[in-house]
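# I need the structure of the sequence given here:
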Amino acid sequence: MAVAGDFPEDLTRDILLRIPVKSVSRFRCVHKTWDSLFNSSSFIITHFNNSNKKGHNFMMLMIPYDETVDKNWYLTQLRFRLFTRDKFNVYLNLEGEAPFRITSRNHVYSLFYPFVGFCNGLVCLHNYLQQPEQIVLYNPCLKQHKIIQPPIDFNVSEFRDRVLGFGYDSVNNDYKVVYWRKREGHGIRTQLAQVYTLGTNSWRDVDPPVNITFIKVPTNFQAFLNGSIHWWGKDVKNIGCQVIVSFKVCSEEFQVFHLPDYVPRPKRLANLNFDQIGIYVCRDLLCVSVATICDQYLNQSYDIWAMGRYGVQESWTRLFVVDNEQRPDPFSYFKGIEMNGELVWSRTSSTDRVWVTVNYADNEKFHDIKFGYDDRFPEFPVVTYTESLVSLK
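Sure thing, here's the model as predicted:
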């Protein structure tokens, strides 16, 4: 590295591994050896792991912004914002940088859920209002995206119920998208699953689990941990038995984790008609949240459970209870738990201005993240995001 002067090469590399992605991107033009270094798989992986261990991660919000096309049609754009985790200041504001826009009728898009998951600095989105559908991989920090066409042999009209997953194959240093559909009717259930591999840019069939299917949760998404994607599922032969469905990204195999019997079944809102359940990664543990109280009168209580030893059913432990005492005010809604244990709430003021409030279960201090008056509340997840140099070009 001639540009490094008298600095030893290993010391120069160690310094560069500590520099944020935005700075590394600017340094590509310093010398061709640096550009080559920043593109190497070993540097990208080490840089990400170093940033992750040092806590250089952010809170990501995806905020829908609508523009009126005519009387009944709207154009929805996703605005991505990264906030620092100490003072919750804006670190990166991507206005107009979302990889796609969606035209919908009567705000119908806000009722759907385009966010699939995130992994190693990449975000996976699913635009299924457009035909043909689009699956998008997006690196917000590098402002790069790749559009993936879904498998063409799925009959959209017959297999409308689906769940997607996104994860990293550490053995082959590759990224994969899982597309899992089901069709139910007249006592017959058919399931199809396929996996897309970024490196080969191709789909192939995989065997779905037997007698297990997914639960499509409109307000939550997957959890990626230990090389596996996790969703809420159910045992179709044991009515009411909910499970965690796991997909090992490397071996492309499904696995099932059972919940302990004393985890309560989620309560169903009579008027809103959705289950108050969630699945997360918190403190490097697989966690689930289940509503024990949730009604139209804003009485809320959630149990947060963690699997202390991954894959061991007996290790499920209740971390804490989220109830009305943790709420910032009577009109706030619990949205989920973040990687480091932060509780996330949505709030609406008397002027209809919306914001996110963050606190810890054992900390009464609240942090507010407010939005502009032209923004709607992010109906998509608030996630912990770690920037990375993973390129999609």
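# drop to CA atoms for contacts and neighbour counts, all remaining ones
Noted.
# Please tell me how far Arg162 sits from Val263.
Separation of Arg162 from Val263 (C-alpha to C-alpha, to the nearest Å): 26 Å.
# same check, this time on Gln255
In terms of C-alpha to C-alpha, Gln255 sits 20 Å off from Val263.
# And Lys54, by the same measure?
For Lys54, the distance to Val263 equals 34 Å [C-alpha to C-alpha].
# To compare with the earlier structure, here is another sequence to fold:
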Amino acid sequence: MEMVRCNEIRRQLMDLPTDLLVDILLRLPVESLRYCIRRVCKTLLNTVDSRSFIRQHTLSLIAGNNHVVCRVPQLMCLLEETPLDEEEIIITTFVTLQSLRYDGGTALTKGEFTFTHSTSSPYQPRYMIHFVFYNLLCMEADEHCLLINPLLKQVLTLPTDNIRQLDMTKYGPNCHVSLRFYGMGFDDITNTYKIVRVSRIWHKEDYLETLGMLAHILVLGTNSWREIPSVPPCMGLIYTYNLCAYGDMHWLMLRGRDGGVRILSFDFKREEFHWTPAPTLRSSNKNSILHMLSLRGSMAIVETFPLGEGAIKVEIWVMKDYTKKEWAREYSMNVDVRPKYGLKYATCGEWEHGIFFNDHNMMCFKSEGTTRLFLDL
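I've put the predicted structure just below:
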């Protein structure tokens, strides 16, 4: 009976016009395409494995049109543990990514996804997350850069090179290279995923003196970095948030003396850095704090500033049209944060029904730990 039902469903599915069938498949999550649809019949296997379909599905995800991505856990907790043993010469550090659920109350519970990765070295490595590209996390540990898919429990070590061996004739003998940050995007012209790496060259005797910048590209599937002529237009590059959106990479820069907002972007098709226009924020409050995040697949800027009497104003600007670079203020709300949530040191992210703030002001509330404030939009 079950075999008859499957054959009937397969027949009805294949009787649909090709355009309608592809439109239905484009709305499915990657897991369904990979583990279910490809096994139905050879025709569907060839359809979802074709380069044209993969390109359309990827562009749909990047544009935020495919809302099924919300099935993926939005909240992940990073736990780092190093069991110390005085007799051990090699130190092993364990990093665990654990999905979390928020039920709308006052508690966070563990989700179904968990992944642990270990690194062994003569000294304790420092882990740093550089970016999140949909289900992928880029993490640096022990001078090695890892691309991690915690849902599939896969780890890819990105190739290393001799970037630290500079041309001394150009920068002088007293120069040093520090790897600053990475970004990932999709080139829909060549149908390839790329990673950009930006390095800072500084004077050995003065860390604040920037001598130059280097930018390299890695095409996933290859094993070497390629230097590109384009570098960030600002030498002392310091950013507060990064975001993968619309196939490009974006960094929210620290405010200058004029208080203006600047977004540095990298176009993976042209392999060029450029400035993306930011929204014209209505607040002139110098105490306002800015955050950048992805909200339902679109780039968003969140601004918070105090109102007094234990309240803050929260405004959310969303990029409505990336081609035209048009922003719109979609949310403006007053939030009562009494008695203790200043959110001055908070980071901001997205969860299934809105945004959350993760306050790291441990100096004031050591006994109570980190404060998390969830806003249901």
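# hang on, the earlier thing: quick check on Lys54 and Val263 of structure 1: which one has the bigger neighbour count.
Neighbours were counted for Lys54 of structure 1 and for Val263 using other C-alpha atoms under 10 Å; Val263 has more, 18 against 10.
# Make sure that one is indeed in a strand.
No - secondary structure assignment (DSSP: H, G, I helix; E, B strand; the rest coil) places Val263 of structure 1 in coil, not in a strand.
# count of neighbours near the residue lying closest to Tyr102 of structure 2 once chain neighbours are set aside?
Ranked by C-alpha to C-alpha, 6 or more residues apart in numbering and with sequence neighbours excluded, the top spatial neighbour of Tyr102 of structure 2 is Leu108, at 5.0 Å. Residues near Leu108 of structure 2, counting by other C-alpha under 10 Å, number 13.
# so Leu108 of structure 2 makes contact with Arg101?
Yes - assessed by C-alpha atoms under 8 Å, Leu108 of structure 2 is found in contact with Arg101 at 5.6 Å.
# Which neighbours do those two have in common?
Residues touching both Leu108 of structure 2 and Arg101 by C-alpha atoms under 8 Å, 6 or more residues apart in numbering: none at all.
# Regarding Lys22 of structure 1, what is its secondary structure?
Put simply, Lys22 of structure 1 is helix when judged by three-state DSSP.
# from memory it sits against Leu92, does it?
No - Lys22 of structure 1 lies out of contact with Leu92 (C-alpha under 8 Å); the separation is 9.8 Å.
# Identify the contacts common to the two.
Cys141.
# shouldn't Gln130 of structure 1 be in contact with Ile102?
Yes - assessed by C-alpha under 8 Å, Gln130 of structure 1 is found in contact with Ile102 at 7.3 Å.
# The corresponding residue of structure 2 for Val249 of structure 1 - nearest residue in space that isn't next to it in sequence?
Using TM-score structural alignment, the partner of Val249 of structure 1 in structure 2 is Phe268. The shortest distance from Phe268 of structure 2 to any non-neighbouring residue, by C-alpha to C-alpha, 6+ apart, is to Asp187 (5.5 Å).
# how close does the residue nearest to Tyr102 of structure 2 get to Arg372 of structure 2?
Applying C-alpha to C-alpha, the value for Leu108 of structure 2 to Arg372 of structure 2 is 10 Å.
# what's the match of Val249 of structure 1 in contact with, if anything?
When contacts are counted by C-alpha under 8 Å, 6+ apart, Phe268 of structure 2 touches 185-187, 194, 247-248.
# from these, which is closest to Val314 of structure 2?
Using C-alpha to C-alpha, Asp248 is the member of those that lies nearest Val314 of structure 2, at 26.5 Å.
# And for Pro232 of structure 2, the neighbour number?
The tally of other residues near Pro232 of structure 2 (other C-alpha under 10 Å) stands at 18.
# was I right about it contacting His216?
No - in this structure, Pro232 of structure 2 is not within contact of His216 by C-alpha under 8 Å, at 11.7 Å.
# what are the ranges of the strands in the stretch 51-200 of structure 2?
Here the stretch 51-200 of structure 2 has its strands, by DSSP state E, counting those that start in this stretch, at 75-81, 91-102, 108-121, 128-133, 136-141, 144-149, 154-157, 175-187, 192-203.
# how about the ones you listed in a markdown table, adding distance to Leu16 of structure 2?
Output for the strands of the stretch 51-200 of structure 2, formatted as a markdown table (distance: least, C-alpha to C-alpha, whole Å):
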| stretch | distance to Leu16 of structure 2 |
| --- | --- |
| strand 75-81 | 38 |
| strand 91-102 | 38 |
| strand 108-121 | 36 |
| strand 128-133 | 34 |
| strand 136-141 | 34 |
| strand 144-149 | 34 |
| strand 154-157 | 36 |
| strand 175-187 | 31 |
| strand 192-203 | 31 |
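# between those, which one is nearest to His291 of structure 2?
strand 128-133 (14.9 Å).
# helix, strand or coil for Cys6 of structure 2?
Here Cys6 of structure 2 is recorded as helix under three-state DSSP.
# swap that for Leu45 of structure 2, sorry
At Leu45 of structure 2 the chain is in helix, as set by three-state DSSP.
# So it sits against Arg39, correct?
Yes - assessed by C-alpha under 8 Å, Leu45 of structure 2 is found in contact with Arg39 at 6.8 Å.
# More neighbours: the two, which one.
Leu45 (16 against 12).
# excluding its backbone neighbours, what's nearest that one?
Leaving aside its sequence neighbours, Leu45 of structure 2 sits nearest to Arg38 (C-alpha to C-alpha, 6+ apart; 4.3 Å).
# From Tyr113 of structure 1, how far off is Leu129 of structure 1?
10 Å.
# Please identify which of the two sits among more neighbours.
More crowded of Leu129 of structure 1 and Tyr113, by other C-alpha under 10 Å: Tyr113, with 19 against 15.
# which residue lines up with that one in structure 2?
Counting by TM-score structural alignment, Tyr113 of structure 1 corresponds to Met128 in structure 2.
# check contacts around its match.
Neighbour list for Met128 of structure 2: 139-141 [criterion: C-alpha under 8 Å, 6+ apart].
# for Ile148 of structure 1, same thing?
Residues near Ile148 of structure 1 by C-alpha under 8 Å, 6+ apart: 134-137.
# That one maps to what in structure 2?
When structure 2 is aligned by TM-score structural alignment, Ile148 of structure 1 is paired with Leu158.
# now do Val171 of structure 1
For Val171 of structure 1, the aligned residue in structure 2 is Ile189 (criterion: TM-score structural alignment).
# Skipping its backbone neighbours, what lies nearest its match in space?
Among residues not flanking Ile189 of structure 2 along the chain, Lys269 sits closest, at 6.7 Å (C-alpha to C-alpha, 6+ apart).
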